[in-house]
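Peer 1: Dropping the sequence and predicted coords here.
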Amino acid sequence: MNEKTLAERLRMAMKKTGLTQAKLADAAGMTQPSIWKLLNGKALSSTKLIEIAKVLRVRPEWLSEGKGLIRENEKENLEKNISYDDIFSVAVYGKNGPTGEKVLVPDLVKSKYCRAYRLDINSGCADAPAGTLIVVDTEEIPGTGDLVYACINDTMSVYRFMQGGMFGFLSVDDLRIPLFELTSKSSLIGVLVYLSRSLRRR
């Protein structure tokens, strides 16, 4: 691994833990735009790096400067660091409601409004290919850059949210595809608070 910038290291650590910008910001006592600036190289440091490292379970020295091991025991899988006191179960939903399946996710994203969905097709966002299991908070308000789950033209998929207009806009990673403006008839299901391809089932 050779992540040269803070933005690259932060992106990698967030991907391993599955935390979104909004959830990381909340857990570290920051604003979501502050995390966005770090991820996009608009800010090169933060007074909250120790808090961010703690939430992401990485060493502050590695996160801030790229020095040393990522964790105390670099071979240790992040999932093994999560005790059963730090997880809760979320019901998996399909297009027609609950499927009866449940998944275990970190307590950091705990909310009574959480629902899990399994993606059957590739979304337009590289972070959420087919087979990914996502957890959304149906009551969280999305911010610019957040991944959201929405039903557009009877197709459920993951999009990137952008503030603007009456209800906001949805975009995908392919810049050739125009923004989709949300309306009162659009179905924004929730903001992604966790995603994984290997969540444990219960």
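Peer 2: Received it, and whenever you're ready, just let me know what you need.

Peer 1: C-alpha from now on. contacts and neighbour counts both.
Peer 2: Will do.

Peer 1: in the protein, which helix has the most residues?
Peer 2: The single longest helix within the chain, with elements called by DSSP state H, is helix 6-17.

Peer 1: Comparison target below:
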Amino acid sequence: MSLADRLTLAMRIKGISQAALGESVGVSQTTIWKLMNGKTSSNRKLYEIADFMKVNLDWLISGDGEMENNHQKNEIEYIGNIKEGSIIVKGEAIMKTDGAFQMNEDFNGRLKFHSDDPNAFALKIKGDSMFPRINSGEFVVIEPNIIPSSGDEVLVRTKDGSNMIKKLEFHRDCTYRFTSINQNHPPITLDEDMVEKIMFVSAIVKSVRYLDTQDI
């Protein structure tokens, strides 16, 4: 049984609709539909979905254990050591104004950071246009397989080759609206056909986590 099958089963048993579940955890009905139909298997809202439906998170994600969550919210459960791992650094983002950046693909290495997304990667930030949220020399972690929600920071790649790090404000009526991480810059609106890809920014990581290729 897949994650999609378990989610569909739990929703049927609990009597919860796609619209109700999406509204309760702050995502669109389309996002819930994609999870239920196996269009995606990675979403940062799975914890909130399991909590809302009162099902076991491990069961929902992997099928381990029983469906029902018998733990009380004030209980503390030992879940083991933090997972080890590293992800590839694909380059250096040389920041310009308003969250836009130019890529330097000569910079590489790996970042000591665990991600469940097999396609996760990191970019090193160079420049202070997103200070104090993101400082020069820090890394942003991108998880392409996670569907971003309103309020999430995202990497936006446009069809004309531009790259930006923004905050997703909304996506409706074939239009995206983004706000700048640096509040000195105004929001921007882009039509869907101008956008090549939007990827979830999952973390900002200090430079001490960087592993030079010679250290790997």
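Peer 2: That came through fine. Here the structure is a predicted model, which is why all the values come from computation and not from measurement.

Peer 1: After superposition, what is the TM-score?
Peer 2: TM-score for the superposed pair, counting by TM-score structural alignment, normalised by the length of the first structure: 0.52. Supporting figures: 134 aligned residues with a C-alpha RMSD of 3.5 Å.

Peer 1: picking up where we left off before, so what does the longest helix of the first structure touch, helix or strand wise?
Peer 2: helix 32-39, helix 49-56, helix 60-65 (3 or more C-alpha pairs under 8 Å, 6 or more residues apart in numbering; DSSP states H and E).

Peer 1: Out of the ones you listed, flag the one nearest Ser198 of the first structure.
Peer 2: helix 49-56 (17.8 Å; C-alpha to C-alpha).

Peer 1: tell me what the closest one is packed against?
Peer 2: Helix 49-56 of the first structure packs on helix 6-17, helix 21-28, helix 60-65, going by 3+ C-alpha pairs under 8 Å, 6+ apart.

Peer 1: circling back: tell me, the longest helix of the first structure lands on which residues of the second structure?
Peer 2: On the second structure, no counterpart of helix 6-17 of the first structure exists by TM-score structural alignment.

Peer 1: re earlier: just put the helices and strands packed on helix 6-17 of the first structure in JSON lines and tack on distance to Phe88 of the first structure and mean neighbour count.
Peer 2: JSON lines is the format used below for those (distance: least, C-alpha to C-alpha, whole Å; neighbours: other C-alpha atoms under 10 Å):
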{"stretch": "helix 32-39", "distance to Phe88 of the first structure": "24", "mean neighbour count": "18"}
{"stretch": "helix 49-56", "distance to Phe88 of the first structure": "17", "mean neighbour count": "19"}
{"stretch": "helix 60-65", "distance to Phe88 of the first structure": "27", "mean neighbour count": "19"}
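
Peer 1: Could you identify the longest helix within the second structure?
Peer 2: helix 3-14.

Peer 1: Where does that helix end up in the first structure?
Peer 2: By TM-score structural alignment, helix 3-14 of the second structure lines up with nothing in the first structure.

Peer 1: Show me what secondary structure element comes after that helix.
Peer 2: helix 18-25 (DSSP states H and E).

Peer 1: before we move on, back to that, for Asn153 of the first structure, find the nearest of the helices and strands packed on helix 6-17 of the first structure.
Peer 2: helix 32-39 (29.4 Å).

Peer 1: List the contacts of the closest one.
Peer 2: For helix 32-39 of the first structure, contacts defined as C-alpha atoms under 8 Å, 6 or more residues apart in numbering pick out 6-8, 10-11, 21-22, 24-26, 43-45, 143-145.

Peer 1: 6 Å - rerun?
Peer 2: Ala7, Gln21, Ala22, Ala25, Ala43 (C-alpha atoms under 6 Å, 6 or more residues apart in numbering).

Peer 1: Neighbours of the fourth one, how many?
Peer 2: Spelled out, it's Ala25 of the first structure. 21 (other C-alpha atoms under 10 Å).

Peer 1: corresponding residue for Leu199 of the first structure in the second structure?
Peer 2: By TM-score structural alignment, Leu199 of the first structure lines up with Arg209.
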